[in-house]
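# Dropping the sequence and predicted coords here.
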Amino acid sequence: MIGIVNYGAGNIFSITAALKRLNIDYGMINKPEDFDLYDRIIIPGVGHAGAAMQKLVESGLSETIKGLKKPVLGICVGMQLMTDYSEEGDVDLLGIIPLKTLHFNGRVQEKVPHMGWNSIEFQNNCPLFKDIPNNSYFYFVHSYYIEHEFTYGIATCAYGLPFSAAISRDNFWAVQFHPEKSGQVGEQLLLNFNEF
């Protein structure tokens, strides 16, 4: 059963609608002890990284997330929260994956935010992308991105520059795109995560 971290800044409706379509049981995590009720965790996207981090700290959820040993999936802002630092709000984040979240402005000529469908290239044999064709298109909406590198990066996308479309470390997984809005391939990714 999947627990969705309810920190007041996530797009809860979209992810719950997708899980309902897939017949995946879920519930909400509002306080630290709620984590014990679930075997997988999703940190949803949408919102401001600085404000989201503040809510996680105030609710006592941040320290619990850092210590989790069960599978965790971050989506969009939920992915960015796993990094060390974000230029959005000039804030230190959870520090689970030692990368930085940067703003597209001043670094690309393209329109910001990056919004719409874009293809990603992922590592072969990555369980998160099982049964998904490489270079599939996923739906993105973001003005900030995580730097591209090969230690924790498991998928890349290009929008004026290459950036991390997905990252992982140990039991933590994260995607910059919105699988819940990415049609069949996005639903397959959620099904894959549910099988971890």
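Thanks, I have the structure now.

# contacts and neighbour counts: CA atoms only from here.
Will do.

# Can you name every helix or strand that the longest helix anywhere in the chain contacts?
Longest helix of the chain, by residue count under DSSP state H: helix 183-194. Helix 183-194 sits against strand 137-142, with contacts defined as 3 or more CA pairs under 8 Å, 6 or more residues apart in numbering; DSSP states H and E.

# on that earlier part again, can you list the buried residues in the longest helix of the chain?
Within helix 183-194, the residues scored as buried using 16 or more other CA atoms under 10 Å are 185, 186, 187, 188, 189, 190, 191, 192, 193, 194.

# what sits against the residue nearest the centre of the chain?
Centre of the chain computed as the mean C-alpha position; nearest residue by CA atoms, centre = their mean is residue 75, 2.2 Å away. Contacts here follow CA atoms under 8 Å, 6 or more residues apart in numbering; on that basis residue 75 touches 42, 43, 44, 45, 174, 175, 176, 177, 178, 179.

# where's the closest residue to the last one other than its chain neighbours relative to residue 87, distance?
By the measure of CA to CA, 6 or more residues apart in numbering, the closest residue to residue 179 outside its immediate chain neighbours is residue 186, 3.9 Å from it. Here the distance between residue 186 and residue 87 works out to 28 Å (CA to CA, to the nearest Å).

# likewise residue 74?
With distances taken as CA to CA, residue 74 is found 18 Å from residue 87.

# quick one: which of the two has more around it?
Ranked by neighbour count (other CA atoms under 10 Å), residue 74 and residue 87 place residue 74 first, with 25 against 15.

# my guess is that one is in a strand, correct?
Yes. Going by DSSP: H, G, I helix; E, B strand; the rest coil, the assignment for residue 74 places it inside a strand.

# surely it meets residue 44?
Yes. The criterion here is CA atoms under 8 Å, and residue 74 meets it with residue 44 at 6.1 Å.

# how about stretch 104-114: buried residues?
104, 114.

# Comparison target below:
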Amino acid sequence: MITIIDYGVGNLFSLSSSLNYLGLENKVSRDPEDLKKADHIILPGVGAYGDAIAKLRGSGMAEPLLEEARAGKPIMGICLGMQLLFDKSYEYGKHRGLGLIPGVMADLREDIPANLKVPHMGWNSLHLTEKGKKHPLFKYSKEGDYVYFVHSFYGKDCEESLLATSEYGIPVTASAANGNVMGCQFHPEKSGEVGLRILKAFAEI
């Protein structure tokens, strides 16, 4: 069973539909008990960091999620969900994250060439790091696979956790992992067959 955390932020329907398409049992839930019963957990998210982390903590799901992470359960964050797994974010202030993946969330506008638009939106190719090539999340993926992004902030100071980058004026963090906790800045559920293969690989971890 894959439990998708519902804390009022995230595109839950398309994610659940993608898992259903793959024949993977899944449940969208606000119940902490479902995190304990789950084999895998997905933390989705769209919108602003400060609002999302407050809603996650206010939902009562943050601490149970941390407990399951410490217990070694496979956990994946998607888009803003991945960002929440990091130590902190500088999106409209400074916000403390869950601290499950070392690193911070920085503003793309401060680091990419001025002629590039923010948010970074649309299809872009994945460049797998040496760690990423060996990671089970990408066992069905290949160098140059295209995935769909929508984001204005990106993972920084996370070199040891990097699984994949995408070029947008600079190498932008596309995926990172720390042990059993992993994240995708892009949307697998919006990335066609490539994304479905990543979700399938996650379910097999």
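Arrived safely, thanks for sending. A quick note: this is a predicted structure, and the numbers were derived from the prediction, not measured.

# Structure 2: helices as residue ranges?
Using DSSP H, the helices found in structure 2 span residues 12-21, 32-37, 49-58, 62-70, 80-85, 130-134, 192-203.

# For residue 66 of structure 1, which residues are in contact?
Residue 66 of structure 1 is in contact with 94, 96, counting by CA under 8 Å, 6+ apart.

# counterpart of it in structure 2?
In structure 2, the residue matched to residue 66 of structure 1 (TM-score structural alignment) is residue 66.

# do the same with residue 146 of structure 1
The pairwise alignment with structure 2 assigns residue 146 of structure 1 to residue 155, based on TM-score structural alignment.

# In contact with its match, which residues?
With CA under 8 Å, 6+ apart, residue 155 of structure 2 has these contacts: 83, 86, 103, 104, 105, 106, 172, 173.

# Would you confirm that the first one contacts residue 105?
Same thing as residue 83 of structure 2. Yes. At 6.6 Å, residue 83 of structure 2 counts as touching residue 105 under the criterion of CA under 8 Å.

# So between those two, which is more surrounded?
residue 83 (28 against 25).

# which one in structure 1 is aligned with that one?
When structure 1 is aligned by TM-score structural alignment, residue 83 of structure 2 is paired with residue 80.

# Any figure for the gap between the alignment partner in structure 2 of the residue nearest to residue 179 of structure 1 and residue 14 of structure 2?
By TM-score structural alignment, residue 186 of structure 1 lines up with residue 195 in structure 2. Relative to residue 14 of structure 2, residue 195 of structure 2 is positioned 12 Å away (CA to CA).

# list the residues that contact both of those two?
residue 189.

# Surely residue 97 of structure 1 and residue 83 touch.
Yes. Taking contacts as CA under 8 Å, residue 97 of structure 1 lies within contact range of residue 83: 4.9 Å.

# OK, contacts around the match of residue 83 of structure 2?
Residues in contact with residue 80 of structure 1, defined by CA under 8 Å, 6+ apart, are 49, 74, 86, 101, 145, 146, 176.

# Would you check that the fifth one makes contact with residue 103?
Yes. The pair residue 145 of structure 1 and residue 103 qualifies as a contact (CA under 8 Å) at a distance of 6.3 Å.

# More neighbours: those two, which one.
residue 145 (24 against 17).

# Trace residue 124 of structure 2 over to structure 1, please.
Match for residue 124 of structure 2 (TM-score structural alignment): residue 118.

# Tell me, how many residues neighbour residue 129 of structure 1?
With other CA under 10 Å as criterion, residue 129 of structure 1 counts 22.

# What sits closest to the match of residue 146 of structure 1 if chain neighbours are left out?
residue 105 (4.8 Å).

# The corresponding residue of structure 1 for the one you found and residue 196 of structure 1: what is the separation?
Using TM-score structural alignment, the partner of residue 105 of structure 2 in structure 1 is residue 101. Relative to residue 196 of structure 1, residue 101 of structure 1 is positioned 26 Å away (CA to CA).

# Also residue 150 of structure 1?
Distance from residue 150 of structure 1 to residue 196 of structure 1, by CA to CA: 22 Å.

# So which bit of structure 1 is stretch 173-183 of structure 2 matched to?
Using TM-score structural alignment, stretch 173-183 of structure 2 corresponds to residues 164-174 of structure 1.

# ends of the matching stretch, how far apart?
First residue to last in stretch 164-174 of structure 1 (CA to CA) measures 10 Å.

# For the residue lying farthest from the centre of structure 1, give me its contacts.
Most distant residue from the mean C-alpha position of structure 1: residue 109, 24.9 Å away (CA atoms, centre = their mean). By CA under 8 Å, 6+ apart, the contact set of residue 109 of structure 1 is residue 160.

# Could you count how many residues lie near residue 64 of structure 2?
Residue 64 of structure 2: 16 neighbours (other CA under 10 Å).

# Against residue 57 of structure 2, how distant is the closest residue in space to it that isn't next to it in sequence?
Excluding its sequence neighbours, the residue lying closest to residue 64 of structure 2 (CA to CA, 6+ apart) is residue 32, at 6.1 Å. Noted for residue 32 of structure 2: a distance of 12 Å to residue 57 of structure 2, by CA to CA.

# Those two: who's more crowded?
residue 32 (16 against 13).

# Now check structure 1 for the residue matching the more buried one.
Match for residue 32 of structure 2 (TM-score structural alignment): residue 32.
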